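A.B. asks: no sequence on this one, just coordinates:
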């Protein structure tokens, strides 16, 4: 049922305020005063039509291959609490808008697999774990979508992930040379590139690695361009697949962007995600940290149902951990 125009506009602004509270800060540490015009237009379209607000979030690809960052290859408390946060966001929108809200997690693991050094079977296990968490935790506002669900990407009935990646790049990708020149043209593009290079270098580093830091950085840079190339292709495909939906991102976004960068859990690093980190229970709240940071600060590993789940900081350690986070 369509709400009256004045009531619809009030709902639009109330929902926009809810979404804005979850923003990832830009480089300056400040938040945009409101959603961008493109996001407001999409939000208004759903509300005025009396339809559930639909959001898409490219996220939850696979755990980082670096054991300095994460506990293993399967989802753990970091993912569980992040999914809970997305569910709460949808529920808060539904409390404003009777037609409700729905969020589709567009897992991009198979999009990046070879480039980030994670095999397709490991990605399959991670994504199955995410689906299981959503079901077991009763997160009724969330659903999932991945590269293997895009039936019209390839003509065969059951193409392999490699075939899907090739079809994605052929139909929605752009040449690396064009992407390089575009990234280097703007401050936002350079920040994105540097952030991904940092992540790739961290994921690639091993204690026994014979390569120099310069060689690791150079290799990370070449793969970072490929990650961005595949990410843009995936974004183009999602725009075609979900043309009306609000696009969310796990990365900070520039003011005026047609995407909204959002936080799921508190973190001192605006680029840190549940799949590049561990959950650390501070007693009054849970935050994300890289595994080696949690261990260096004396946090203790907690197992749940026989599997590593998260870290816990005891009361006598909490002040030091908070001071270290504030200085990060």
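C.D. replies: Yep, it's here. Keep in mind that this is a model prediction, so the values were computed, not measured. Numbering: from 1, shown residues only.
A.B. asks: contacts and neighbour counts: CA atoms only from here.
C.D. replies: Noted.
A.B. asks: Tell me where the stretch 201-328 of the chain has strands.
C.D. replies: Taking DSSP state E, counting those that start in this stretch, the strands of the stretch 201-328 of the chain run over residues 246-249, 259-261, 278-281, 286-289, 300-304, 307-312.
A.B. asks: adding another structure so you can compare the two:
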């Protein structure tokens, strides 16, 4: 294939495209953090090998159960537009890099679903609907993978629904065990010392405060008492931080 741009120009052009598709500026217009500083060097690996730029995104775990935000538990036009945007991102990269890009979408339902009261069968069906949308709309740059694949528990794209549901607790147990899980990790200490972790916690707390009351299995006493509810939300948010750290370790092992 012929490069329209010199290979050493491509990384910065790809970064410009990534910035167009992301929220990376505060209200003052200043860039938040140094999100893109390490990206050019990582891009050079794929470019040097003349292979598609590979991006990994843990996302689309399920539809929120909060009926103030969604029409139902199934995939809808909002999900289609989200997938379309991600596919378009890859298409835009192909305008500056002839080998194009692909996005591996990891629907990480088992990481958190038990914490927020989303049944496994619901998010499994939602994941199938996402795959059907991507196929029907020819979003060919998007590839799906399940957590069980990364943990060596089988081919998540071929396993039956019944077998998948049987493996959900196995996935979670393996995720929260060595070598991925550090038993010495102290989420409270991490929140005190790491501003990025605190920002993530605050984001989780805000969203969970809105959504947890809709969760299956939430104690009505907790839901009706503001103090108990806030305590439960904080507990869930901290557990999500813990699992986020572990799941990122899995991604690092598998893709870095």
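C.D. replies: Happy to help now that I have it. Since we're looking at a predicted model, the values are computed, not measured.
A.B. asks: hang on, the earlier thing: of the strands of the stretch 201-328 of the first structure, which approaches residue 216 of the first structure most closely?
C.D. replies: Distance to residue 216 of the first structure, taken as Cα to Cα, is lowest for strand 286-289 among the strands of the stretch 201-328 of the first structure, at 22.9 Å.
A.B. asks: helices or strands up against that closest one?
C.D. replies: Secondary-structure packing of strand 286-289 of the first structure (3 or more Cα pairs under 8 Å, 6 or more residues apart in numbering; DSSP states H and E): strand 278-281.
A.B. asks: Where does the strand it packs on end up in the second structure?
C.D. replies: Across the second structure, nothing matches strand 278-281 of the first structure (TM-score structural alignment).
A.B. asks: Please compute how far that strand lies from its chain's middle.
C.D. replies: On the basis of Cα atoms, centre = their mean, to the nearest Å, strand 278-281 of the first structure sits 17 Å off its chain's mean C-alpha point.
A.B. asks: Same check on stretch 9-22 of the first structure?
C.D. replies: That offset, for stretch 9-22 of the first structure, works out to 21 Å (Cα atoms, centre = their mean).
A.B. asks: In it, which residues are buried?
C.D. replies: 11-13, 15-16, 19-20, 22 (16 or more other Cα atoms under 10 Å).
A.B. asks: Which one of the strands of the stretch 201-328 of the first structure lies nearest to residue 182 of the first structure?
C.D. replies: Closest approach to residue 182 of the first structure among the strands of the stretch 201-328 of the first structure (Cα to Cα): strand 259-261, 18.1 Å.
A.B. asks: Would you mind giving the residues in the second structure matched to that closest one?
C.D. replies: Using TM-score structural alignment, strand 259-261 of the first structure lines up with nothing in the second structure.
A.B. asks: circling back to that earlier point, make CSV from the strands of the stretch 201-328 of the first structure and add mean neighbour count and distance to residue 236 of the first structure to it.
C.D. replies: As requested, the strands of the stretch 201-328 of the first structure are exported to CSV (neighbours: other Cα atoms under 10 Å; distance: least, Cα to Cα, whole Å):
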stretch, mean neighbour count, distance to residue 236 of the first structure
strand 246-249, 22, 11
strand 259-261, 24, 13
strand 278-281, 26, 31
strand 286-289, 23, 30
strand 300-304, 13, 39
strand 307-312, 20, 35
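A.B. asks: Tell me which of these sits nearest to residue 240 of the first structure.
C.D. replies: strand 246-249 (12.1 Å).
A.B. asks: Can you check which part of the second structure that closest one sits on?
C.D. replies: Structural correspondence for strand 246-249 of the first structure: none found in the second structure, per TM-score structural alignment.
A.B. asks: Tell me which residues are up against that strand.
C.D. replies: Strand 246-249 of the first structure is contacted from outside by 39, 42-43, 53-59, 258-262, using Cα atoms under 8 Å, 6 or more residues apart in numbering.
A.B. asks: Between those, identify the one with the most neighbours.
C.D. replies: Ranked by neighbour count (other Cα atoms under 10 Å), the contacts of strand 246-249 of the first structure have residue 260 at the top, with 27 neighbours.
A.B. asks: Which residue ranges of the stretch 51-200 of the second structure form helices?
C.D. replies: 77-93, 109-116, 120-136, 147-150, 161-175, 187-193, 195-211 (DSSP state H, counting those that start in this stretch).
A.B. asks: Between these, which one is closest to residue 2 of the second structure.
C.D. replies: Residue 2 of the second structure sits nearest to helix 77-93 of all those, at 14.8 Å, using Cα to Cα.
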